[in-house]
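Enquirer: Quick check, what structure comes out for this input:
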Amino acid sequence: MSFMDILALVVPATIFLAAPLIFTAIGGLFSERSGVVNIGLEGLMVVGAFTGIVATLYFEGLGFGAWSPWLSLVAAVIVGAVFSLFHAVASITFKADQIVSGVALNFLAVGLTVFLVRNIYGKGQTDYVTHRISRENIPLLQEIPFIGPLLFQRVYFTSFIAIAAAIIVWYIIFYTPFGLRLRSVGEHPTAADTMGIAVNRMRYIGVLLSGAFAGMGGAVFALTTAGNFAGNTIAGQGFMALAALIFGKWHPLGVMGAALFFGLAQSLSITGQTIPFLQNVPQVYLLIAPYVLTILALTGFVGKAEAPRAIGKPYEKGSR
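Expert: Sure thing, here's the model as predicted:
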């Protein structure tokens, strides 16, 4: 197997596996940049995956055909945003411990979706969708030497949407008034309040956006990789996205790079047995590699990453 053949296996797999992590980690960035810790990203991905599959099955029944998964992504964004209100109300309005609220969100998501699946389908998983988000060739770009076969042949459009979203969010966070307000309530909410910024409203927006993006991430994973939904469809991807958020130092482009790194680790666990220098590595090592790298990345870099100063601290008007 040539070096080009190896790249043709690994690079496309890396990008498509990183896409759900990019969406979800960007969602976490909005929440944590506003000052609200959100370790409920796993639960929000679960809700997004559930919504994506169930909505696709519903739209297929209505005859929407190949449009079904794309309509379902919209549904997942909406449901994810609504579900994140549990965390927003608990942590912002009632000033509950944000870590506890996030953990509760994770448990609630799994329990609720499994309960609904059993009641709707009478079994522990949904039916498989007929129409998934499919791989496509990008006209003209696929003909570019070397790059074309790697990036523009048999690719998921959602991968390009995820990368574009990271770039757009980078611009929004650092070059728009909205981004300045969001960062200000996460860094110094008292000063932001003095300048007339509604701190709690901005935090609500941040948490709602985290739910919307994480819901998108869960639906993308389900509609590109799984094809159906069960209680274990999302198995740690939300925590991996949280690790990418910290590893990327709460910066959209850094988050994208970290997600691609974890996507590479996941791709090697899938394609490793076909790559000559990894063929003799036991499969179990390749399967656990993404999670080991997540731990190593956090232990090696979390101390050097500076979180927003007011993260995790409920805001009370008049407090310092």
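
Enquirer: CA atoms for contacts and neighbours, from now on please.
Expert: Fine.

Enquirer: Mind jotting down where the helices sit in the chain?
Expert: In the chain, the helices defined using DSSP state H lie at 3-33, 41-61, 68-83, 85-88, 98-121, 147-151, 157-175, 177-187, 189-194, 199-221, 237-247, 252-271, 283-301.

Enquirer: between the ones you listed, which one is nearest to R135?
Expert: Nearest to R135 among those is helix 157-175; the distance by Cα to Cα comes to 7.5 Å.

Enquirer: got a list of contacts for the closest one?
Expert: 15-16, 18-20, 22-23, 26, 135-136, 178-180, 182-183, 220, 251-253, 256 (Cα atoms under 8 Å, 6 or more residues apart in numbering).

Enquirer: Go through it and flag the buried ones.
Expert: By 16 or more other Cα atoms under 10 Å, the buried positions in helix 157-175 come out as F157, T158, S159, F160, A162, I163, A165, A166, V169, W170, I172, I173.

Enquirer: Provide a list of residues in contact with the closest residue to P69 other than its chain neighbours.
Expert: Spatial nearest neighbour of P69, chain neighbours left out: T56 (5.2 Å); criterion: Cα to Cα, 6 or more residues apart in numbering. Going by Cα under 8 Å, 6+ apart, T56 touches S68, P69, L71, S72, V129, H131.

Enquirer: Second chain to compare with the first, below:
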Amino acid sequence: MSTATSDLSPSASTPKKPSVLAPAVAVVRSWKVPIALGAFAVIAILLFLIFGRDGVSRFEFSTAGDFVKIPLVSVDRRIVGVIVPILLVLIAAWAAWRASRAKKVPVWVIAAFAVIFMFGLLTWSATSLPVTATSLLVGAVSLSVPLIFGALGGVISERVGVVNVAIEGQLLAGAFVSALVASATHVAVLGLLAAMVAGALVSVVLAAFSIKYWVDQVIVGVVLNVLVAGLTSFLYSTLLSPNIATLNTPPRFERVNIPLLADIPIIGPMLFRQTIIVYLMYIAVFLVWYCLFHTRWGLRLRSSGEHPQAADTVGINVNRTRFWNVTLAGAIAGFGGAYFTLGSVGGFTKELTAGAGYIALAAVIFGRWDPIRATMAALLFGFATKLQSVLGTAGSPIPSEFLLMLPYVITIVAVAGLVGQVRAPAASGKAYVKQ
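Expert: Below you'll find the predicted structure:
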């Protein structure tokens, strides 16, 4: 009886309101950035502090054509060797503190860390001759041009759902064909157009095998790189070498100075005393960014790489969209390959690109498949390449073997250590089969 009474009591008969549970939030701590910064801070302590050098390093920031002359800047190596490691250790410790609280390290902090480290490295390795900072930056931009065009092509291709490992082959094909056509016609513009066609043809093969026949996209890209490298090497030996004067002496684009802007110290020589290819690169970066995120074309492209089933449902022909955009990506990369022969080197040689396509692919990943970020990443890799040559010619105490490794080491560290948690387009690398 007591049991029945207790069951019918108001407290027992009134249903309890379900408790509202707060949604579980996964705390993700990524230690990749703090570990990478800490490793470079340790290197800075060893080089700049323990094995520091005496003397004064001088930096030159002006050229003959600058409107305002900046005087030489002299810094004491021992003082810099103490201050720089302290700053780097503090930044690395702050990054570790943010990581312990599952907070991201801002990109500007990583950039500041890199600038401070590079300043310390240049100060430590400088000789009695002044370090021409303007020449270093101008060279970095020049070396970044093919990387940026290749990265733009990679962003478009992967955003639409096709992994473009064939950037190396597209750059190499563009460089070869541009040298051949421009030498035969003595018209540099025709060389540019021919380079775009060559890069597009390489992409057509990539698109045909990966989209129509569902072959693994990475395998097709690697095979195309080997094929183009072998074919251009064979044609160089049998066709270009015996006829250098007529088939491998292309006209080069001259540098064009932008009035007023070209006279600004540092920025002027770096950005506004360039060839027409570099100015077209500025336009290409803006157009790819704007069209990718602010036009119907870009929406269709991104939907085909993120959720092709949904895109197909609303009437988008996914495979056709992928095919033509991969072809466009190859044309952009081929245009960048023309810079080797029409804007920089001046003639084609075997394996002229020297792995630039793979570095461009790393820039795509480091830039999180965003045109602006990929451009910044390509500039970083170009700066590393130029820094290697500057340190080598200046008689740096760093062994030459390590200097040759520098661009590729920075590429690996950037992608593996600094890129953090990234997500590629969901359908990138997956063939779409319409149900």
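
Enquirer: Turn the helices of structure 1 into TSV, columns for distance to N228 of structure 1.
Expert: What follows is the helices of structure 1, written out as TSV (distance: least, Cα to Cα, whole Å):
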stretch	distance to N228 of structure 1
helix 3-33	16
helix 41-61	6
helix 68-83	12
helix 85-88	26
helix 98-121	11
helix 147-151	27
helix 157-175	18
helix 177-187	36
helix 189-194	43
helix 199-221	10
helix 237-247	16
helix 252-271	19
helix 283-301	21
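
Enquirer: if I line the two up, what does the residue nearest to P69 of structure 1 land on in structure 2?
Expert: When structure 2 is aligned by TM-score structural alignment, T56 of structure 1 is paired with A182.

Enquirer: And L293 of structure 1, what's its match in structure 2?
Expert: Checking TM-score structural alignment: L293 of structure 1 goes with I410.

Enquirer: What is the neighbour count of its match?
Expert: 16 (other Cα atoms under 10 Å).

Enquirer: Repeat that for A198 of structure 1.
Expert: Counted with other Cα under 10 Å, A198 of structure 1 comes out at 14.

Enquirer: what lines up against it once you look at structure 2?
Expert: Match for A198 of structure 1 (TM-score structural alignment): N317.

Enquirer: next one: M256 of structure 1
Expert: So M256 of structure 1 corresponds to T375, using TM-score structural alignment.

Enquirer: Leaving out sequence neighbours, find the closest residue to its match.
Expert: That would be I148: by Cα to Cα, 6+ apart, it lies 5.4 Å from T375 of structure 2.

Enquirer: And that neighbour, what's its match in structure 1?
Expert: In structure 1, I148 of structure 2 lands on I22 (TM-score structural alignment).

Enquirer: could you list every residue that touches its match?
Expert: A162, I163, A166, G217, A241, V255, M256, A259.

Enquirer: The fifth one touches A19, doesn't it?
Expert: No. Applying Cα atoms under 8 Å, one finds A241 of structure 1 not in contact with A19, separated by 10.3 Å.

Enquirer: Which one of these two is surrounded by more residues?
Expert: Applying other Cα under 10 Å to A241 of structure 1 and A19 shows that A241 carries more neighbours, namely 32 against 27.

Enquirer: quick one: whichever residue in structure 2 pairs up with the more buried one and Q170 of structure 2, what's the gap?
Expert: Aligning on TM-score structural alignment places A241 of structure 1 opposite A360 in structure 2. Distance of A360 of structure 2 to Q170 of structure 2, computed by Cα to Cα, to the nearest Å: 11 Å.

Enquirer: before we move on, what about T327 of structure 2?
Expert: For T327 of structure 2 relative to Q170 of structure 2 (Cα to Cα), the value is 11 Å.

Enquirer: what's the answer for F119 of structure 2, then?
Expert: From F119 of structure 2 to Q170 of structure 2 the distance is 35 Å (Cα to Cα).

Enquirer: ok, the two, which is more surrounded?
Expert: Using other Cα under 10 Å, the more surrounded residue of F119 of structure 2 and Q170 is Q170, with 35 against 13.

Enquirer: for the more buried one, what are its contacts?
Expert: Contacts of Q170 of structure 2 (Cα under 8 Å, 6+ apart): A198, G199, A200, V202, S203, N225, G330, A331, A333, G334, G337.

Enquirer: Repeat that for S101 of structure 1.
Expert: Neighbours of S101 of structure 1 in contact, by Cα under 8 Å, 6+ apart: G40, H87, A90, S91.

Enquirer: ok, now which ones touch the counterpart of the second one in structure 2?
Expert: Pointing back at H87 of structure 1 there. In structure 2, the residue matched to H87 of structure 1 (TM-score structural alignment) is L206. Contacts of L206 of structure 2 were listed using Cα under 8 Å, 6+ apart, and they are A166, Q217, V220, G221, L224.

Enquirer: so what's the second one closest to, chain neighbours aside?
Expert: Right, Q217 of structure 2. S210 (5.3 Å).

Enquirer: ok, the one you found - how many residues close by?
Expert: 24.

Enquirer: do the same with the one 4 residues further on
Expert: The criterion is other Cα under 10 Å. On that basis, W214 of structure 2 has 14 neighbouring residues.

Enquirer: How about T294 of structure 1?
Expert: 22.

Enquirer: Is it in contact with M240, as I believe?
Expert: Yes. Look at T294 of structure 1 against M240 with Cα under 8 Å: they come within range, at 6.6 Å.

Enquirer: shared neighbours, the two?
Expert: F262.

Enquirer: Please tell me how far V207 of structure 1 sits from P20 of structure 1.
Expert: 18 Å.
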